[in-house]
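*Asks:* Here's my sequence, what's the structure:
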Amino acid sequence: MSSNFVQLHQGKWTTEPVHAQHDGECLLVQAQEGSDFWEETFYGFCHRNGHAMLAPWDGSEAVEVSFDLSSFTELYDQAGLMLWHAEHQWIKAGVEVNDGVVHVGAVVTDRFSDWSLSPVPEWRARIVTIRASYHQESVVIRARTDEHPWRTIRVARFAYPEHKQAGPFLCSPKRAGFEVAFTRWAYTAPDEDLHADPPICD
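*Replies:* Now for the predicted structure:
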């Protein structure tokens, strides 16, 4: 497997996907139908069967995950970067389909989940990178595509100095057969400033 997946040998799935296999420079992963991460808010249900491959992350470096949006076609198809402390404290940031439109967003959970999102129809079928950088008990979450620059999508509290994990995730709440091609999972230099774009590392 490419050095673009430097943490792959350290990662462990929260819930095993239907399958995960190497295909050249990609990691292809198929989600279980009905898989998701969500805690209580608005809907009143909990879903803890999403697929996140987690490895230790001490926050001294930023973490980035890249993936191909070509397979995102149905409601709530989703993938991106999971930041994890425990079952009730986590952040998933990425891209999902909502009302037929690709959106970038984040779910921040501390016993209860919240959800923020923004439509990005121009990102459809692109390669997306989600990035998190840790600073002063918070994370700055950014996203870009192979054709679009970085945009900041969330600054969130994540006040866990120890026992943090991070890695790629995917969920398929509504259908079977959803597969995502992850093209990169890496640690890189942390953000220098909230208002300065980090370098692009591919």
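*Asks:* CA only for contacts and neighbour counts going forward, please
*Replies:* Will do.
*Asks:* which residue lies farthest from the center of this structure?
*Replies:* G44 (23.1 Å; C-alpha atoms, centre = their mean).
*Asks:* for that residue, helix, strand, or coil?
*Replies:* Counting by DSSP: H, G, I helix; E, B strand; the rest coil, the backbone at G44 sits in coil.
*Asks:* ok, Q89 to E61 distance?
*Replies:* 20 Å (C-alpha to C-alpha, to the nearest Å).
*Asks:* same thing with L83?
*Replies:* L83 sits 13 Å away from E61, going by C-alpha to C-alpha.
*Asks:* of the two, who's got more company?
*Replies:* L83 (26 against 16; other C-alpha atoms under 10 Å).
*Asks:* can you tell me which residues contact that one?
*Replies:* Residues counted as contacts of L83 (C-alpha atoms under 8 Å, 6 or more residues apart in numbering) are W90, I91, K92, K164, Q165, A166, G167.
*Asks:* Could you work out the most separated pair of those?
*Replies:* Largest separation among these by C-alpha to C-alpha: K92 and K164, giving 13.4 Å.
*Asks:* which one of those two has more residues nearby?
*Replies:* Set K92 next to K164 and count neighbours by other C-alpha under 10 Å: K92 wins out with 26 against 19.
*Asks:* ok, so what distance separates the residue farthest from the centre of the chain from V29?
*Replies:* For G44, the distance to V29 (C-alpha to C-alpha) stands at 29 Å.
*Asks:* for comparison, sequence B:
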Amino acid sequence: MDEQRAVAWTEATWLNPPLTVEPDGADLVVSTRDKSDFWRLTSYGFVRDDGHALLTSLPAGSAVEVTFLAVLDELYDQAGVMVRVDEQTWIKAGVEMTDGTPHLGAVVTRGHSDWSMAPVSEYAGREVTVRASRSGDAVTIRARCENGPWRMVRLAPLAPEVTAFAGPFCCSPQREGLRVRFTRFVAGPADAALHATPDA
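*Replies:* As a prediction, this is how the structure comes out:
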């Protein structure tokens, strides 16, 4: 992706600040609050909107990338990128622990949440980058492990006229104290085409 710029951690704003936030050189290390989560109604019947997200503006025609390291070892531990309009309209995408294995997936919420995922045991304990690209009436989510190839995760609708924000997120629905090291947060132009592969 050309013309990337680093987003300073202090430039973005926390939605539900984590238990701890610790700058460590260029990285940001956060610890989650107890039973933090983002979910809306589907199947479980409850609404949770107390996960942690560090958000900056995501105007139409732009993209963000978030890179992180985390030991996901409890059920539903998760980290990645969030795209947020309001509490009923959002996307979270990244890596989540379920069925004893890390899964790459996304939850798209428009009134009700859905959930798609695929196992990625090879991602365990390794640096992951998740990219959200907003173009036209859609957000394209891609991810990669370290310097591996980009993998398509999700194409989801997002009205071009709405105001949206995006950035790193994490939560731990079953516990307190998931530690996530965010190593990179950059913004830039949206992908040129749906099947374009962003530059490293």
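*Asks:* Need the TM-score from the superposition.
*Replies:* Once superposed, chain against chain, the TM-score is 0.94 (TM-score structural alignment, normalised by the length of structure 2); 197 aligned residues with a C-alpha RMSD of 1.5 Å.
*Asks:* count of neighbours near V180 of structure 2?
*Replies:* 23.
*Asks:* Can you tell me the closest non-neighbouring residue to it?
*Replies:* In this structure, V180 of structure 2 finds its nearest non-sequential neighbour in A70, 4.7 Å apart by C-alpha to C-alpha, 6 or more residues apart in numbering.
*Asks:* Equivalent analysis for V130 of structure 2, please.
*Replies:* Distances taken as C-alpha to C-alpha, 6+ apart place A143 nearest to V130 of structure 2, at 4.3 Å, with adjacent residues excluded.
*Asks:* Touching, that neighbour and Y123? I think so.
*Replies:* No - A143 of structure 2 lies out of contact with Y123 (C-alpha atoms under 8 Å); the separation is 10.8 Å.
*Asks:* Looking at these two now, which is surrounded by more residues?
*Replies:* Counted by other C-alpha under 10 Å, A143 of structure 2 and Y123 do not tie: A143 has more neighbours, with 26 against 18.
*Asks:* For the more buried one, give its distance to H103 of structure 2.
*Replies:* Taking C-alpha to C-alpha, one finds A143 of structure 2 at 12 Å from H103 of structure 2.
*Asks:* just V128 of structure 2 next, same as before
*Replies:* Relative to H103 of structure 2, and taking C-alpha to C-alpha, V128 of structure 2 is found at 12 Å.
*Asks:* Identify the residues contacting the nearest residue to P121 of structure 1 once chain neighbours are set aside.
*Replies:* Excluding its sequence neighbours, the residue lying closest to P121 of structure 1 (C-alpha to C-alpha, 6+ apart) is V102, at 5.4 Å. Counting by C-alpha under 8 Å, 6+ apart, V102 of structure 1 makes contact with F72, V95, E96, P119, V120, P121, W123, R124.
*Asks:* rerun at 10 Å
*Replies:* Contacts for V102 of structure 1 (C-alpha atoms under 10 Å, 6 or more residues apart in numbering) come out as 69, 72-78, 95-96, 117-125.
*Asks:* My reading is that it lies in a helix. Confirm?
*Replies:* No - remark: V102 of structure 1 does not belong to a helix; assigned using three-state DSSP, it is strand.
*Asks:* How many residues are close by L28 of structure 1?
*Replies:* 17.
*Asks:* in what helix or strand does the closest residue to it other than its chain neighbours lie?
*Replies:* Closest residue in space to L28 of structure 1, ignoring its immediate chain neighbours: A181 at 4.5 Å, by C-alpha to C-alpha, 6+ apart. Element membership of A181 of structure 1 [criterion: DSSP states H and E] is strand 179-188.
*Asks:* Off-centre distance for that strand?
*Replies:* 9 Å (C-alpha atoms, centre = their mean, to the nearest Å).
*Asks:* mean shift between that strand and structure 2?
*Replies:* Compared with structure 2 after the fit, strand 179-188 of structure 1 shows a mean deviation of 0.7 Å (mean C-alpha distance after the TM-score superposition for structure 1).
*Asks:* Which elements pack onto that strand?
*Replies:* strand 19-23, strand 26-30, strand 62-68, strand 78-86, strand 127-135, strand 165-171 (3 or more C-alpha pairs under 10 Å, 6 or more residues apart in numbering; DSSP states H and E).
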